[in-house]
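Undergrad: Show me how the following folds:
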Amino acid sequence: MLRRTFCATCLGVDAITVVVEVDVTVGISFHLVGLPDSAVRESQQRIGTALTSVGARIPGKKIIVNMAPADLKKEGSSFDLAIAVGILAATGQYSFCNLNEFMILGELALDGSLRPVSGALPIAEHAKKEGFKGCIFPGSSAGEAAEIDGIDVFGADNLNEVISILYGEGIILPVKHGDRAVRHTLSADTPDFSEIKGQAGAKRALEIAAAGSHNILLSGPPGAGKTFMAKALAGILPKMTREESVETSKIYSVAGKGALKDGLITERPFRSPHHSASIYAIIGGGFNSRPGEISLAHNGVLYLDEIAEYPRGVLEVLRQPMEERCVSISRLKYKITYPANFMLVASMNPCPCGYYGQPGDKCSCTRFQIERYSAKLSGPLLDRIDLLCDVNPVPAEYLISERLSEGSQAIRERVERARAVQSKRFMGRISTNSQMSAGDLRHYCMVGRKEADFLSVAISKLGLSARAYSRILKVARTIADMESAQNISVCHIAEAIQYRRTVINY
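TA: Coordinates of the predicted model:
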């Protein structure tokens, strides 16, 4: 008897249906075909023992399990449950008449209980598009999948509960999603801008960066507060929209980071990988083609502390994702694309010892050491950073002062107003000024004769590249939006240029 069950696997953040065909004939053997990896091949042992928990067994017959499409490699243990249900149906031990209505995924333990699987959110979204009535997941994975409207998501803790769901006994009801409003809850360790002493210039640059999602580099000596301010940036970023929340959650679901136990991710990611991280850890890929740090920072912040300490090869591979806002991982038979719309925030010292340019001749570095240190950041990479800000030591009078500066809440409100202007301007096509194309620049960043002359002189004197020119216009547009100005003025352009001069004079 031939029976079919349906499950899925993920390629990137998209799911593909996998049809599990189970046929039972005369003979004694078990064959699993369809390009399974070792974890899938080992499922026979797990399933055989797990079936005893429901009073069933793998009979002494010839059982062939085919997983289609056959040219797609099947990886992981999430196919266990679909195979087990197929065997129960094909051997006649249980009669199910609705297997074509459900997408079934889960890893089986030896006692018949179900362990969580990765990718439940994109798989549920795919099942809805394919017209399935419902999905059956392990209970610990069902919560994230239930965030998808228009499809019943059932959570089961063991094989007995799966059988109950398929029989329609009504004992196990579809999982109800939580509060659909996207909450904005900051981590307890996120500093408030009111705690930052002095540093008015750096705080202004960070506010501009947050308003337009611009990349920013903070450069200064040790102890100036670069890392503290970078972490405080998370507190002034605008709230995530539901679309952004779903996009980001799908990446974490595929990565299997266990971050979706309470539903969708509602706080913008703040990823801070160590400088010893490999290219695969940053970009993604590796054996299982998992998303890297740049994708895990999607719709959030990728913070590279002491960026000059990272291997140059790691930094250079950031260039393409920073432009295209996605990363493609090529394999022999397929290509996976992960979103990577992140805001790069980086910090660095001016030299290896950190005190170049500071009073008191503290710097102990040679000219060669300083040049080699700064050369870690290539010209093309610096061109892709919109704001370059010097962070100087805080004067003593600010350090001992008890006066608090403006808090994160007030700054966030201004940032959200600027983002609202951009959202209205682009009407959902893109979301921020940093994403503008060349055509958008011509349409939305038009300048008058006086502004054009000023910009022309600056480009000539400072030797700016075409990419730097476009970055200046984008930043100027953001500054104008923060001031609710319809047109870009000379003042807006001058401030934007000032954030390029830092590295030019470095």
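Undergrad: From now on I want contacts and neighbour counts done on CA atoms only, so please keep to that.
TA: Will do.
Undergrad: Just the helices from the stretch 401-506 of the chain, written as ranges.
TA: According to DSSP state H, counting those that start in this stretch, the stretch 401-506 of the chain carries its helices in the segments 408-426, 438-444, 449-462, 466-482, 490-504.
Undergrad: Tell me the helices and strands packed up against the shortest one.
TA: Counting by 3 or more Cα pairs under 8 Å, 6 or more residues apart in numbering; DSSP states H and E, the packing neighbours recorded for helix 438-444 are helix 466-482.
Undergrad: cool, the first one as well?
TA: Identification of packing neighbours for helix 408-426 by 3+ Cα pairs under 8 Å, 6+ apart yields helix 200-212, helix 466-482.
Undergrad: Please name whichever of those helices is nearest to Ile400.
TA: Checking the helices and strands packed on helix 408-426 against Ile400 by Cα to Cα gives helix 200-212 as the closest, at 16.4 Å.
Undergrad: Buried residues in the closest one, which are they?
TA: 202-203, 205-212 (16 or more other Cα atoms under 10 Å).
Undergrad: Could you dump those into CSV with distance to Pro380 added?
TA: Formatted as CSV, these follow (distance: Cα to Cα, whole Å):
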residue, distance to Pro380
Ala202, 23
Lys203, 26
Ala205, 21
Leu206, 22
Glu207, 24
Ile208, 22
Ala209, 20
Ala210, 22
Ala211, 24
Gly212, 21
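Undergrad: for comparison, sequence B:
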Amino acid sequence: MTIGRAHAISLLGLDGAVVEIEADISSNLPSFVLIGLPDAALGEARDRVRSAAGNSGCPLPARKLTVNLSPAALPKHGSGFDLGIALAALAADDQVSADSVARVVHLGELGLDGRLRPLAGILPAVLAAVRAGFDTVVVPAGNADEAALVPGVRVVGVVSLRDAAIWHGAELEPIPLDALLPAAPDEAHDEEGDLADVIGNPDAVEAIQVAAAGGHHIYLLGPPGAGKTMLASRLPSLLPQLTPHEALETASIRSLAGIPVRGGLSLRPPFEAPHHTASAAAIVGGGSGVIRPGAAARAANGVLFLDEAPEFSPAALDALRQPLESGEIAISRATATARFPARFQLVLAANPCPCGNAGTRDGDCRCTPFAVRRYLGRLSGPLLDRVDIRMDVHRITTAQLRAAGSGDRVDSESARARVRQARAAAAERLRGTAWRLNAQVAGTWLRSPAGAPERGATLGLDRALERGGITMRGYDRVLRLAWTLCDLDGSPRPDADHVGRALYLRKAAR
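TA: Predicted coordinates:
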């Protein structure tokens, strides 16, 4: 007997570590010992592997089988190690080629009949295998298309343990079985609307374009029916397509969240709109065992829309403060820390009061001033200080509705071209730095000779800072907005008009 070796991947967030699976068969009484810090789901692999091997025509010997998962100090979670454990055991029993098994990474959960069930997180697991130097991975047939999205790796999709054993040299006859496929995603795939659908609110339409051009966060305040949700849902249609790296990163997050990636990599920026009852863990991610990404991580490289933002729990809202600054979500547990990307654009939408009629021409608001302050105060000052654009959105009048067909409205195609041109100007200016968008630029650069506006352009902004009407963080965010307005106008450097318009966008919401 020899020691059989196989390899699998242990995921912690989007990061994966290679786990070496060692199997040894001794001549003691029949037993199955699994060591190496397995969790409960992985510990149950003993029964799954033995039953699957027997039903696949390659039963394990009636002897003591010891399986070690190395490194032993690394916690292992889930059932994705089943295939590697089974093949390492078969290699130890000389039923398959030990050299062939040792050269390949195996991922998959076994059913009792020997078929392989699809896994969540197959895409980041294959990426981790490639980074570790492996060029071949064996995955369930239901995950093969998703795994093939990773360049530079040979993907072998197998339906069952029997097929995997045959691929590694077992002398067995293949038995046709139906592949188990991942469940269909339960998310909508509605086509994005056009910006031209928005009637009235020209300032808000302009603000959405500024947000798209500079990557700025935006806060929309207005009564029900004013069009806040419509404006927010149009923002992804103004954003450029994802780069291949961003598309792979976005697909990896969705794979880890259990959303199958089908039909190739999507270049469309993601749009996440969690319900206001979502917890802090649902927003940023979490879990007691396997740490899963939340809505903020799934919105990376896209848009996170919080409708009825004051109705979210304060803990869920304040959990976004650190990711908005760092662009990363870190979830710490006793044994490890998982990290997810969080470079998203935040869109907050809120009513002006609990009943929604404060400040409207045709509504009767009966909310007390204290109730209004308490309602809007649920959005903390530190959170709003990180939002660049604050805009009032008003209900349209009958005259605006009737004149909607006669005016020139901005459509998504023309706005997207304008955004693309502004982003190209910003990328050219920021070439050689770590930033690509104006919203990412550090304040030190904005106040340096390279990033400062024209002489005298910040006089009004300086007075607002001296009076306490704006914080130092807000000061820098106004300068970032001014640069975005400058790029949209095609100007070489922000002037007093750009700074004034940026300050208006910062303070426009009542």
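Undergrad: TM-score for this pair?
TA: Aligned and superposed, the two chains score 0.92 in TM-score terms (TM-score structural alignment, normalised by the length of structure 1); 489 aligned residues with a Cα RMSD of 2.0 Å.
Undergrad: that older thread, now, which of the buried residues of helix 200-212 of structure 1 sits nearest Arg41 of structure 1?
TA: Ala210 (48.5 Å).
Undergrad: which non-adjacent residue is nearest the closest one?
TA: The spatially closest residue to Ala210 of structure 1, leaving aside those adjacent along the chain, is Leu237, at 5.7 Å (Cα to Cα, 6 or more residues apart in numbering).
Undergrad: List the residues that contact the aligned partner of the one you found in structure 2.
TA: By TM-score structural alignment, Leu237 of structure 1 lines up with Leu239 in structure 2. Leu239 of structure 2 makes contact with 212-213, 269, 416, 419-420, according to Cα atoms under 8 Å, 6 or more residues apart in numbering.
Undergrad: which one of those residues sits closest to Cys365 of structure 2?
TA: Using Cα to Cα, those come closest to Cys365 of structure 2 at Ala212, 33.7 Å.
Undergrad: and that closest one, what pairs with it in structure 1?
TA: Match for Ala212 of structure 2 (TM-score structural alignment): Ala210.
Undergrad: Quick check: its match touching Val415?
TA: Yes. Using Cα atoms under 8 Å, Ala210 of structure 1 is in contact with Val415, at 6.6 Å.
Undergrad: Alignment lookup: Gln440 of structure 2 to structure 1.
TA: Taking TM-score structural alignment for the superposition, Gln440 of structure 2 sits opposite Gln435 in structure 1.
Undergrad: count of residues packed around Ala132 of structure 2?
TA: 12 (other Cα atoms under 10 Å).
Undergrad: can you map out the helices along the stretch 1-150 of structure 1?
TA: Under DSSP H, counting those that start in this stretch, the stretch 1-150 of structure 1 gives helices at 38-41, 43-51, 80-90, 120-129, 139-145.
Undergrad: Please apply the same query to the stretch 201-350 of structure 1.
TA: 226-232, 242-255, 279-283, 293-296, 312-316, 319-324.
Undergrad: Mind putting those helices into JSON lines with distance to Ser460 of structure 1 and mean neighbour count?
TA: Shown next, in JSON lines, are the helices of the stretch 201-350 of structure 1 (distance: least, Cα to Cα, whole Å; neighbours: other Cα atoms under 10 Å):
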{"stretch": "helix 226-232", "distance to Ser460 of structure 1": "32", "mean neighbour count": "21"}
{"stretch": "helix 242-255", "distance to Ser460 of structure 1": "40", "mean neighbour count": "22"}
{"stretch": "helix 279-283", "distance to Ser460 of structure 1": "36", "mean neighbour count": "20"}
{"stretch": "helix 293-296", "distance to Ser460 of structure 1": "34", "mean neighbour count": "28"}
{"stretch": "helix 312-316", "distance to Ser460 of structure 1": "27", "mean neighbour count": "15"}
{"stretch": "helix 319-324", "distance to Ser460 of structure 1": "25", "mean neighbour count": "16"}
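Undergrad: All good on my end, thank you.
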